[in-house]
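Undergrad: Sequence and predicted structure, then a few things I'm wondering about:
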Amino acid sequence: MEHWKRTIEAGNHCFAAGNWVEAREHYLQALALAQVLYQRWADADAAVAAFVVSHHNLADLHLCLGQPEETAEYLCASHERLLQSVADETLPQALRDAALRHSRTTYLELLQFIGEHGAYPRTERLLGQPVPGSPRTAPATSRRYH
């Protein structure tokens, strides 16, 4: 977990400095760590949080780069994996419970994104239908996750 935290912090530092390429590299490394260790961390809530934060930081980065469809992909990937985890009876109950708790946040982030930037094919597939009256707009100020 400490290695993941240091990697995210390095990405956040690069992001704040406007070094998008380095920030993306750190965030991708953090995501890879979070994916590999998703079912292995002793603290299920921390494992799920790391997974979500990694995806959402990448989503924020792509939004700053004017790539809202990539943003939608990362937001959807995070939410979809949590929903799959909740339904997967082979996973430990603590991980399933943590996925359920964090899925509320990922769902709200998706709805906020759609409200600000419009629906995209993956958001429509994941949520089942387009959100009416959700115009695509210029990227809003990014939210930072830690």
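TA: Received, thanks. Numbering: from 1, shown residues only.

Undergrad: going forward, measure contacts between C-alpha atoms and count neighbours the same way
TA: Fine.

Undergrad: Quick check: next helix or strand after the longest helix seen in the chain?
TA: If you go by DSSP state H, the chain has its longest helix at helix 93-117. The first helix or strand that comes after helix 93-117 along the chain, using DSSP states H and E, is helix 121-127.

Undergrad: And that following helix, what does it pack against?
TA: helix 68-87 (3 or more C-alpha pairs under 8 Å, 6 or more residues apart in numbering; DSSP states H and E).

Undergrad: which residues sit against the helix it packs on?
TA: The set of residues external to helix 68-87 that reach it, using C-alpha atoms under 8 Å, 6 or more residues apart in numbering, is 51-52, 55-56, 58-63, 91, 95-97, 99-100, 102-103, 106-107, 109-110, 113, 117, 120, 122-123, 126, 139.

Undergrad: how about 6 Å then?
TA: With C-alpha atoms under 6 Å, 6 or more residues apart in numbering as the test, helix 68-87 has contacts from Val52, His55, Ala59, His62, Leu63, Arg96, Ala99, Leu100, Ser103, Thr106.

Undergrad: Got another one to weigh against that:
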Amino acid sequence: MTDAPQDHPQTQGGCQCGAIRFTITAGPGKAGLCHCRMCQRATGNAFAPLYEVPAARVFWEGAAPTEWASSNISQRGFCPTCGTPLYLRTDDTFEFMAGCLSPDFPFRPQDQGGMEARKGWLDALPSLPAHTTRPELLAVVVSHQSKEN
């Protein structure tokens, strides 16, 4: 496995409510997983699936993200309306949360970092039963999320 950036197509993305939208132009990027404690807390999850691109390839539409300095070297961006975590930013790089990217984006992690904080229970995932969402639940849920990507 290589950790060199790979070429990816242009993609779009945004937050749950649709107030924040962005476009990432085609070019090199790197998909990875971060298990560090900061990413766990920032996402409220076991790890953060991140797509790293140069800031010069990111174009914003709609509302501006709100940022919080999660460390002395980075900012975390999120939607001030719905709270969706969007990215980790350094001076010249954005690392977007994979769930914010268009569903057809070819996100294929190239590496994993922060392994010192990786949750051991992740090892059991391949052996757990898997199922789709129950149709009777889908029939009554009315989503308030944006219909865009």
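TA: Looks like it arrived, so ask away. What you see is a predicted model, and the numbers here were worked out from it, not measured in a lab.

Undergrad: what's the TM-score here?
TA: For this chain pair, the superposition-based TM-score is 0.25 by TM-score structural alignment, normalised by the length of structure 1; 70 aligned residues with a C-alpha RMSD of 5.5 Å.

Undergrad: Could I get the contacts of helix 68-87 of structure 1 in a markdown table, plus columns for neighbour count and distance to Val36 of structure 1?
TA: Formatted as a markdown table, those follow (neighbours: other C-alpha atoms under 10 Å; distance: C-alpha to C-alpha, whole Å):
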| residue | neighbour count | distance to Val36 of structure 1 |
| --- | --- | --- |
| Val52 | 26 | 13 |
| His55 | 27 | 14 |
| Ala59 | 25 | 20 |
| His62 | 21 | 23 |
| Leu63 | 23 | 25 |
| Arg96 | 23 | 17 |
| Ala99 | 27 | 16 |
| Leu100 | 20 | 20 |
| Ser103 | 22 | 19 |
| Thr106 | 24 | 20 |
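
Undergrad: chain center to the longest helix of structure 1: distance?
TA: Offset of helix 93-117 of structure 1 from its chain centre (C-alpha atoms, centre = their mean, to the nearest Å): 9 Å.

Undergrad: and that helix, which residues are buried?
TA: 95-103, 106-107, 109-111, 113-117 (16 or more other C-alpha atoms under 10 Å).

Undergrad: One more: stretch 73-91 of structure 1?
TA: By 16+ other C-alpha under 10 Å, the buried positions in stretch 73-91 of structure 1 come out as Glu73, Tyr74, Leu75, Cys76, Ala77, Ser78, His79, Glu80, Arg81, Leu82, Ser85, Val86.

Undergrad: can you give me how far it is from the chain middle?
TA: 11 Å.

Undergrad: Give me the distance between Arg96 of structure 1 and Val48 of structure 1.
TA: Using C-alpha to C-alpha, to the nearest Å, Arg96 of structure 1 is found at 9 Å from Val48 of structure 1.
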